[in-house]
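Trainee: Have a look at this prediction, sequence included:
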Amino acid sequence: MNYLRSTLWIAFLLISCHSLTLMGQTALPFVPISLDDLSGFKPAAANWKIAGDVIVDRSADGIVQSSSGKGVIVNQPTDKNKDQLFTSFEHGNIELELEFMMAKGSNSGIYLQGRYEIQLFDSWGVARPRSSDCGSIYERWEESRPEGQKGYEGHPPRVNVSRAPGLWQTMKIVFQAPTFDKNGKKLTSARFIKVIHNGVVVHENVEVTGPTRAAAFQDEKPFGPLMLQGDHGPVAFRNIRYKRYDEPFVQLSQVQYKYSEGKMYAEADVAKAKVKKQGAVQEHMQLIEGANDFALQLTGTLQVPSMGNYLFELKCMGGAILTIDGKKIITYEGFHYPDEWTNGVITLQAGNHTFALTYFRSKDPWLRSEMSLYVEGPGVARQMLSLPTSLPDPEYIEPILVRAPETRMIRSFIWHNNRKKTNCISIGEPGNIHYTMDLKQGGLLWIWKGNFLDATEMWHDRGEPQLAKPAGSIIEMTGEPSVAVLSGKDTMWPDSVSADFQFKGYSVDEQGRPAFRYTIGNLAVQDQLWPEDNNKAFVRQVQLKGSASGNVWYLLASGSRIAQLSEGVYSVNDKAYYLEVEGAKELKPIIRKSKNRDELLIPVSSTSNGTTIKSKLIW
C-alpha cells in the first residue's frame, strides 16, 4: 500500500461509505406525494381511498378499519373493485421512501416503473424468507418454461424484518432504470441499488433482467409510473416521497493544490503558513507528507448539470473550509472526528463555478488523515466528489458481527438519543430477537429483530469510537428509568435516576438470561426479559418489593401516540409496536400527556409484600 492510499486520496475522499443513512447526514428534501386527496394518482376504482387513520385486527385475516381524515391511502379490494394504483408522474432513476401497513394474511407490492416489484406481504415471524415474502424482489414468470421453473430470478430478502399486522413499516428503495441506445435497444438492465426494509438493507445492487410477474407492462422503457398493487389484499400507505435522479453527475476539473506545514487549527493559521509545494493535481500524486500539522488547499472548476440548490456534505479528521464562487459554504474549524458531519447549501446555475477547499489538521498524529466531500443536487444523486483519476478502490472493512447461537450478553458503550451511554448490556437470543439495557438507570434502550450486534467500532483499528450497534431492525425506546417514585400522578417522569438508585448486578437463569437487580432506597427491583410466541415478542417481568419514600410508578411505554385497542392491549408510538399488560384490570394502567408525548404508567399500590408486573412487547 503506498503512502497516499494510507493518508489522503486527492481530492477529498476518502473513506468509503457503505450505508445510505449516516450519523449526522442531511439531504435535500424529497418530493412528497400529497395524500390529502387522490390527485397525485391516475383515476382508480373505489378500492382506493384517503383516510386519516387505519386500525388492523392482527388476529383476523384482512380486517381493516379506516377513519375519516387525510394523510393515509388505504386499499380495500372487493370482487368488483380491485384496481392497481398508478402515480401521475413517471420516473427513471429514483429514490423512494414510504411507510406501509399490512393486514393479517395480506399481499401487495410496489412496482417501480409499473414493472419491477418489491413484494409487500404479511411475513411476520417467517424464519426463512422466500422470494414471495415481504421485502423480496419478486420473481419473473414464463409460461413456456418447464413446470417448477416458470418462476425465476426471484430474490428473497437477506433477513426477514417484517413487523406484525397493523404496525407501520418503512421501505426505502434506490432504483436504477434500464438504459437504451437511440434506436431503443437496451444497453443495461434495471437494477435495485438498495432496498432497505425497516432500517435494514435487504438487497444491494441486484439486476432485474425484465418485468417481474404481474407487472402492468411487459415491455421495458426508460420511464414509467410508480404502481401500488391493489388486487391482492388490504394495505395502507403514508408518507410517500421520492427524488428522481436523471441528471448527470457533478464534475470537478483543472484542480490545483498548495501544501503547507505547521500548526493548523483555523483558516487564519493556513493564511499565515508558508507554502511548501504547489502545482496541478495529477494522478496518484503524494500530496500529504505527514499525518499531522499540515494544510492542503485545492482549487478548480466545478461543473453542475442543472440550476437549483446543491447540498455539500463534509466530514474530516481535522478542519475544512469549502468555498464556491467566492462564497463560503462550509466553515469547519478546529478538530473533528470522522463520524461528525457538517453541510451547506448553495443555489447554482447550470455550468462552471470556481471551487476551493482547504483541509487542515493538528491533533492526534496517530490517527490517519481522512476527509470526504459529497454533493447532491436537483436530479443529481448524492455522490462523492473526487477527481476521475484519484478515486481508489473503496476500502472495505469487514464488519465484526457478534452472533447469538445461544443467549449471549455483551457489555459495551452505546450511542443512544445523541448521547454515548457507557454502562450498557446487549442480550442476544438464538431466535434473532434482542434488546439493550442501560444498567446505569434500569432503562430499556432498544428491542430489535434480525442479526445481533455490530461490534466493528469496538474492535476495529483502535476501537474508536468504542460503540456496539444493533445489527437488525430496531424499535427505539426512551431509555428512561422504568421505575420511579413520584409525588403525584401529574409529576413529570424523571430523565435520570434519583440519588438513592443503586445497581446490584444481575443473576442468570438456566437459559443464560439475566435478571437485573437494583434498589431505589429500600425498594428492591428485579427486571427480566425473555422471548415468547416463536420469537415474535418479548415478555418483560418487573418485580418490586420493599418500601419507598413516596408513590411508586412503573413506566410501561412512552411515545408520540399511545392508543388503547382493548383491555390491556395498546399500540405504542403511533403503531410502532404493541404492548399487552397482564392483569390490566387490577393494575389499572393510565395514559397521560407529558413532555409532549403519551406515557403509559402503572401506579403501584403496594410493594411491601411484593408486586409483579408482566407485559409483552410485540412487533
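Mentor: Alright, I've got the coordinates. Residues are numbered from 1 along each chain as shown.
Trainee: Could you use CA atoms for every contact and neighbour count after this?
Mentor: Fine.
Trainee: And for the most centrally placed residue in the chain, nearest residue in space, chain neighbours not counted?
Mentor: Nearest residue to the geometric centre of the chain (Cα atoms, centre = their mean): G199, 3.9 Å. In this structure, G199 finds its nearest non-sequential neighbour in S473, 5.7 Å apart by Cα to Cα, 6 or more residues apart in numbering.
Trainee: Does that neighbour touch L453 like I think?
Mentor: No: checked against Cα atoms under 8 Å, the pair S473 and L453 is beyond contact range at 11.2 Å.
Trainee: Compare those two (neighbour count), which wins?
Mentor: For S473 and L453, the more surrounded residue by other Cα atoms under 10 Å is S473, and the numbers stand at 24 against 21.
Trainee: In which helix or strand does that one reside?
Mentor: strand 469-476 (DSSP states H and E).
Trainee: Now do that strand: distance to the chain's middle.
Mentor: 9 Å (Cα atoms, centre = their mean, to the nearest Å).
Trainee: Please point out which parts of it sit buried.
Mentor: 469-476 (16 or more other Cα atoms under 10 Å).
Trainee: Any buried residues in the helix or strand that it is followed by, and which?
Mentor: Using DSSP H and E, the next helix or strand after strand 469-476 towards the C-terminus is strand 483-486. Using 16+ other Cα under 10 Å as the test for burial, strand 483-486 gives 483-486.
Trainee: would you list the buried residues of strand 469-476 in TSV and tack on distance to Y259?
Mentor: Formatted as TSV, the buried residues of strand 469-476 follow (distance: Cα to Cα, whole Å):
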residue	distance to Y259
K469	38
P470	42
A471	41
G472	44
S473	45
I474	45
I475	48
E476	46
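Trainee: before we go on, here's another structure to hold up against the first:
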Amino acid sequence: MKQSLKTFALLALATAVPAAWAQSSTATNTAEPTDPKATEQWEPVPKIVTPGQQDSAPPSDAIVLFDGHDLSKWETVKDQSPASWKVHDGIVTVDKSGGNIQTRQHFKNYQLHLEWRVPKDVQGEGQARGNSGVFLASTGPGDEGYEVQILDSYQNKTYVNGQAASIYKQTPPLANAMRPPGEWQSYDIVWTAPTFAADGSLKTPAYVTLFHNGVLMQNHTQLAGETLYIGKPKYKAYAEAAIKLQAHGDKSPPISFRNIWVRPLD
C-alpha cells in the first residue's frame, strides 16, 4: 500500500508540473504589453498627397482625365479614333452618334471622381430617361465590362438594380440621393479589380465602393461578374482595362460630364 501511495504521488506530481508550466507559459504569452512603443508602427511612411482646394478638385497624385478643355486622354471604343463628344463651356456632352468613349490609359485598382448632369429638359421615363453609365473596366468593343449606372432617378421609376448608383443588373444602391434634372451629380468610386489565375480562373472577385453626391450607395459591394444586359453575370480574365463612358441609345437629350480624375491605387 505504501508503494502504491508513493507511486500515485509521483504520478500526480509529474502531471501537475507540466500543467502548472503550461498555465504559467500561457499567462506569460497573453500578458498585455506595458510599453506603448510596442504597438507603434513607424514605417513605411505614407506618401504625401496634397488635396484639392475643394473635394471635387483633383489631389496632387491624380491623373486628370477631363479638365474641361479637351478629350486628348480619351478615344472612341469602336476603333480607337479620337473621341468626338462635344467639349464646350468647360464640360463634355455625349454625342450619341459618336458612340462610347474610353480612356487611352488602362488601370487596375483606383479611386475615380466624376460629375454628370442630366439636362433640365430631359424627356422619357424609366431606362429611357438620361441614361448613361461609367464602366469601371472595359477591355474592348465587345466587352460588357463592369457598369455603375447613370440615369435620371429623380422621381423616375425603374427596376432598382438599374437606377442611378446601382451596379447595373446586380446590386441596387443603398439609397436614392438624386438631385433634380439640370443639377450636377457627383460619383466617387473605389474600384478593386478582380484577379485571375494563369488559366483564367477567378482568384478574387471585384468590389465597388460608391458615393453619390456624398451619400454611400455601394459599401464594398462584391460583383458576381461583368454587368450583362441579358443573362447571368460572369467573369472574363483581364489584367488592366480602360474606363468607359456610355453613349446610350435612348432618345432623351444627352447628358454631360465634368471634373473627371482618377488615382491609381496599385
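Mentor: That came in fine, so what should we check first? Note that the coordinates shown come from a computational prediction; the quantities given were computed from them, not determined experimentally.
Trainee: Please state their TM-score.
Mentor: Superposed pair, TM-score by TM-score structural alignment, normalised by the length of the second structure: 0.65. Supporting alignment: 198 aligned residues with a Cα RMSD of 3.4 Å.
Trainee: Now check the second structure for the residue matching the residue nearest to the centre of the first structure.
Mentor: Applying TM-score structural alignment, one finds that G199 of the first structure aligns to G214 in the second structure.
Trainee: Which secondary structure state does T7 of the second structure sit in?
Mentor: helix (DSSP: H, G, I helix; E, B strand; the rest coil).
Trainee: State the number of residues packed around it.
Mentor: Neighbour tally, T7 of the second structure, other Cα under 10 Å: 12.
Trainee: Quick one: map it onto the first structure.
Mentor: So, by TM-score structural alignment, T7 of the second structure is left unmatched.
Trainee: Now do T7 of the second structure against T15 of the second structure, distance only.
Mentor: Distance, T7 of the second structure to T15 of the second structure, using Cα to Cα, to the nearest Å: 13 Å.
Trainee: And for G225 of the second structure?
Mentor: Distance, G225 of the second structure to T15 of the second structure, using Cα to Cα: 58 Å.
Trainee: Likewise for Y187 of the second structure?
Mentor: Taken as Cα to Cα, the span from Y187 of the second structure to T15 of the second structure is 66 Å.
Trainee: more crowded one of those two?
Mentor: For Y187 of the second structure and T15, the more surrounded residue by other Cα under 10 Å is Y187, and the numbers stand at 24 against 10.
Trainee: the longest helix in the first structure is where?
Mentor: helix 267-272 (DSSP state H).
Trainee: residues in the second structure aligned with that helix?
Mentor: Alignment note (TM-score structural alignment): helix 267-272 of the first structure is unmatched in the second structure.
Trainee: what ranges do the helices span in the stretch 301-450 of the first structure?
Mentor: In the stretch 301-450 of the first structure, no helices are defined using DSSP state H, counting those that start in this stretch.
Trainee: same question, the stretch 51-200 of the first structure
Mentor: So, for the stretch 51-200 of the first structure - with DSSP H, counting those that start in this stretch - there are no helices.
Trainee: quick one: the strands in the stretch 151-266 of the second structure?
Mentor: 184-192, 195-196, 202-204, 207-212, 215-222, 242-245, 256-264 (DSSP state E, counting those that start in this stretch).
Trainee: hmm, back to that, which strands and helices sit next to the longest helix of the first structure?
Mentor: For helix 267-272 of the first structure, there is no helix or strand it packs on, judged by 3 or more Cα pairs under 8 Å, 6 or more residues apart in numbering; DSSP states H and E.
Trainee: 10 Å instead?
Mentor: Under the contact criterion of 3 or more Cα pairs under 10 Å, 6 or more residues apart in numbering; DSSP states H and E, helix 267-272 of the first structure touches strand 251-261, strand 294-304, strand 318-324, strand 327-336, strand 351-361.
Trainee: Name the residues of that helix that come out as buried.
Mentor: Neighbour-count burial for helix 267-272 of the first structure, counted by 16+ other Cα under 10 Å, picks out 267, 270.
Trainee: Contacts for that helix, please.
Mentor: Helix 267-272 of the first structure is contacted from outside by 259-264, 294-297, 319-321, 331-334, 358-360, using Cα atoms under 10 Å, 6 or more residues apart in numbering.
Trainee: and stretch 161-175 of the second structure, how far out from the chain's middle?
Mentor: Per Cα atoms, centre = their mean, the centroid offset for stretch 161-175 of the second structure relative to its chain is 13 Å.
Trainee: next one: stretch 194-206 of the second structure
Mentor: 17 Å.
Trainee: which residues sit in contact with the residue nearest to G199 of the first structure?
Mentor: 159-163, 197-201, 433, 446-452.
Trainee: any idea what it aligns with in the second structure?
Mentor: Match for S473 of the first structure (TM-score structural alignment): no aligned residue.
Trainee: ok, so what distance separates S473 of the first structure from A524 of the first structure?
Mentor: Counting by Cα to Cα, the gap from S473 of the first structure to A524 of the first structure is 33 Å.
Trainee: All set, thanks.
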